[in-house]
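K.L.:
Need the 3D shape of this:
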Amino acid sequence: MSGNTEKDRNDQFDPGTYPVDQSLELELPEPILESSTSIEQALAERQSVRSYSGRSLALSDVSQLLWAAQGITRDSFFRTAPSAGALYPLEVYLVVGNVDGVVAGVYRYVSSRHSMLRVLDGDRRDELCRVSLSQPQIRDAAAVVVIAADYSRTTVKYGIRGIRYAHVEVGFAAENVYLQGVSLGIGTCAVGAFDDGEVASILDLPVNEEPLLIMPIGYV
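P.N.:
Take a look at the predicted model:
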């Protein structure tokens, strides 16, 4: 990748395989960079939450959580979670069921534009729950974050070890979501028990992307 500009790298990895249809893209509110919750407080209060209030999520809070997972932080390229070689193999999807002003469906987070691109219509929470050992928090959450990886982005440089690096990276991104959730009053629970092929089918993931983690989100 030597010689590529930051713009070239963003164009290569983001927005990926989906065409950009402006009618399907939702610009997100700008993320905030300060709050009354210290990092120490967020660490102390972080826990897995499986029961939610049933309230619809504010779009501003959804925006903040997606930014925490894979948002741009500086130089129009680097992201909130560290990545081996800054190759960023992760892709973040949001399965929307109950978000203020947002049509139910599956959305792909576009880091470079801080937006969501609708890739599928319809509420898919029940389907995700079914293929995740029927864990009810997935069905009951207002929305569900699904993190997938394109291993080829890291294996092209690091060989088979790049798969390990992608697995490490999903842990970074998930913890960011947990900690950001504390400051917003939003709970989540990392779910790794699911049928990979079924999840990929439900979300209509590109063939080069593998689902790694499911994180239902809702107000505590």
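K.L.:
When you work out contacts or count neighbours from here on, use the C-alpha atoms and nothing else.
P.N.:
Fine.
K.L.:
buried set for stretch 71-89?
P.N.:
71, 72, 77, 78, 79, 80, 81, 82, 83, 87, 88, 89 (16 or more other Cα atoms under 10 Å).
K.L.:
what's the residue nearest in space to the middle of the chain in contact with, if anything?
P.N.:
Taking Cα atoms, centre = their mean, the centroid of the chain lies closest to residue 92, which sits 3.1 Å from it. When contacts are counted by Cα atoms under 8 Å, 6 or more residues apart in numbering, residue 92 touches 66, 69, 70, 108, 109, 145, 146, 147, 148.
K.L.:
what's downstream of the host helix or strand of the second one, the next helix or strand?
P.N.:
In this structure, residue 69 is located in helix 59-70 according to DSSP states H and E. Taking DSSP H and E as the definition, the helix or strand that follows helix 59-70 towards the C-terminus is strand 72-74.
K.L.:
can you pull out the helices in this protein?
P.N.:
6-13, 39-45, 59-70, 125-130, 136-140, 152-158, 161-184, 196-203 (DSSP state H).
K.L.:
closest one to residue 119 among those helices?
P.N.:
helix 196-203 (8.4 Å; Cα to Cα).
K.L.:
which residues touch that closest one?
P.N.:
Outside helix 196-203, the residues touching it (Cα under 8 Å, 6+ apart) are 106, 120, 124, 127, 128, 131, 210, 211, 212.
K.L.:
Can you get me a residue count around residue 101?
P.N.:
Neighbours of residue 101 under the rule other Cα atoms under 10 Å: 10.
K.L.:
Let me see the contact set for it.
P.N.:
Residues in contact with residue 101 (Cα under 8 Å, 6+ apart) are residue 59.
K.L.:
I'd like the distance between it and residue 57.
P.N.:
Residue 101 sits 10 Å away from residue 57, going by Cα to Cα, to the nearest Å.
K.L.:
ok, now residue 149?
P.N.:
Distance from residue 149 to residue 57, by Cα to Cα: 26 Å.
K.L.:
neighbouring contacts of stretch 178-185?
P.N.:
35-37, 39, 42-43, 45-47, 61, 64-65, 68, 187-188, 219-220.
K.L.:
Could I get the buried residue list for it?
P.N.:
178, 179, 180, 181, 182, 183, 184.
K.L.:
Could you also give me the structure for this second sequence? I'd like to compare it with the first:
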Amino acid sequence: MSKKNNNVTDYWDYSLYKILDKGVLEDVLKFHQSTTTIKNGDYTNPFSHNTYNWLDQVEYQDTLPNFFLGEIDLDITKENFQNSKREFKKESIPKSTLGNILYKSFGRSKDHSSKRYPSAGALYPVMPLIYILDDEAVLGIPSAKGVYLFDSEKSVLKKIKSWNEEEFNSFVQSINPWQNELYSNILIGYAINMEKTVAKYKKRGYRHALIEVGLMAQAFREVIKQENSLGDFCWSGFDDNTVTYYSGLNPRLCPVTLLQWFGITGENI
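P.N.:
Next up is the predicted model:
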């Protein structure tokens, strides 16, 4: 029998702290922070000429072994897959469409508590955030601008952050520090609850969480391709800590690790 879900937020889960290894948590937090991008006004290109030469050779190429024992031909009929889309129309998405794609991507099954994607130990430590950057971005949600957390148990959006003008401008700059461009007026963020991540599986739990982020992003892409004219692309070129801060979360304990832009492309994908 599936365990019953409750609505107790992770931040108040006192039983978690009875089993949490603080040393492991600190190690994981330090490692994660070492991977973050801190802008601080530095626009220096991190790639050398040699790096670009190497990229010309390896982009869009499989990683294959130099030596192998043999090959087996497979009977394959090639088809076109949905690729990343970076150009979106400034059109509003209906509330019903948004709800449908969020539920099918991140919601719980009708007859049990599992989701579309697997999670180690059924812990689901990754929180799907919805950023609405314009009050008119979603038809049926007035004054929608802000950050929301999708509650998969109740199938509701919980608003966790509103911005004043200064905060919003800082947030926009932190999303794309080097180009200062918004690709769409709505996007998804994936934030990892680091304490929940390491409580059971210790450091290995961090690996599980990163895998889960990828699974969620792919689940979202597979769902929106069922909707005509919707597309997406994943984005990691953001100022991690600043984005997390302006998402209303703790940059150390609940860092945003991936953003996924989406919107109406105007194409019948």
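K.L.:
Residue 133 of structure 1 against residue 191, yeah?
P.N.:
No - with contacts counted by Cα atoms under 8 Å, residue 133 of structure 1 stays clear of residue 191, the gap being 10.1 Å.
K.L.:
of the two, who's got more company?
P.N.:
Taking other Cα under 10 Å, residue 133 of structure 1 and residue 191 do not tie; residue 191 has more neighbours (17 against 11).
K.L.:
After alignment, which residue of structure 2 pairs with the more buried one?
P.N.:
Alignment note (TM-score structural alignment): residue 191 of structure 1 maps to residue 235 of structure 2.
K.L.:
ok, now how distant is that match from residue 164 of structure 2?
P.N.:
Distance from residue 235 of structure 2 to residue 164 of structure 2, by Cα to Cα: 25 Å.
K.L.:
the longest strand in structure 1 is where?
P.N.:
strand 210-219 (DSSP state E).
K.L.:
Residues contacting that strand, please?
P.N.:
Taking Cα under 8 Å, 6+ apart as the rule, strand 210-219 of structure 1 contacts 52-57, 137-138, 141-150, 167, 170, 174, 185-192, 196, 199-200.
K.L.:
okay if I get the helices of structure 1 as TSV plus distance to residue 26 of structure 1?
P.N.:
Shown next, in TSV, are the helices of structure 1 (distance: least, Cα to Cα, whole Å):
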stretch	distance to residue 26 of structure 1
helix 6-13	19
helix 39-45	29
helix 59-70	10
helix 125-130	20
helix 136-140	23
helix 152-158	26
helix 161-184	20
helix 196-203	18
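K.L.:
Show me the one of those helices that comes nearest residue 116 of structure 1.
P.N.:
Once the helices of structure 1 are compared by Cα to Cα, helix 59-70 is nearest, at 9.0 Å.
K.L.:
what stretch of structure 2 lies opposite that closest one in the alignment?
P.N.:
With TM-score structural alignment as the criterion, helix 59-70 of structure 1 aligns to 95-106.
K.L.:
And stretch 112-121 of structure 1, by the same measure?
P.N.:
Taking TM-score structural alignment, stretch 112-121 of structure 1 hits residues 153-162 over in structure 2.
K.L.:
Tell me the buried residues in that stretch?
P.N.:
Per 16+ other Cα under 10 Å, stretch 153-162 of structure 2 contains these buried residues: 157, 159, 161, 162.
K.L.:
same check, this time on stretch 144-164 of structure 1
P.N.:
Quick answer for stretch 144-164 of structure 1 (16+ other Cα under 10 Å): 144-155, 162-163.
K.L.:
and if you look at stretch 246-266 of structure 2?
P.N.:
Residues 246-249, 251-265 are the ones in stretch 246-266 of structure 2 that count as buried (16+ other Cα under 10 Å).
K.L.:
Ok, stretch 160-176 of structure 2 next?
P.N.:
Within stretch 160-176 of structure 2, the residues scored as buried using 16+ other Cα under 10 Å are 161, 162, 163, 168, 171, 172, 173, 174, 175, 176.
K.L.:
go on, stretch 188-201 of structure 1?
P.N.:
Buried, per 16+ other Cα under 10 Å, within stretch 188-201 of structure 1: 188, 189, 190, 191, 194, 198, 199, 200.
K.L.:
Excluding sequence neighbours, find me the nearest residue to the third one.
P.N.:
Which is residue 190 of structure 1. residue 215 (4.9 Å; Cα to Cα, 6 or more residues apart in numbering).
K.L.:
so how far is residue 2 of structure 2 from the equivalent of the one you found over in structure 2?
P.N.:
Under the alignment by TM-score structural alignment, residue 215 of structure 1 pairs with residue 260 in structure 2. Going from residue 260 of structure 2 to residue 2 of structure 2 by Cα to Cα gives 31 Å.
K.L.:
what's the answer for residue 153 of structure 2, then?
P.N.:
14 Å.
K.L.:
And residue 24 of structure 2, by the same measure?
P.N.:
From residue 24 of structure 2 to residue 2 of structure 2 the distance is 30 Å (Cα to Cα).
K.L.:
what about the two, which has more around it?
P.N.:
A count of neighbours by other Cα under 10 Å puts residue 24 above the other of residue 24 of structure 2 and residue 2, at 15 against 8.
K.L.:
how about that one, secondary structure?
P.N.:
Here residue 24 of structure 2 is helix, with the state taken from DSSP: H, G, I helix; E, B strand; the rest coil.
K.L.:
Would you confirm that it contacts residue 197?
P.N.:
No - assessed by Cα under 8 Å, residue 24 of structure 2 is found out of contact with residue 197, at 10.8 Å.
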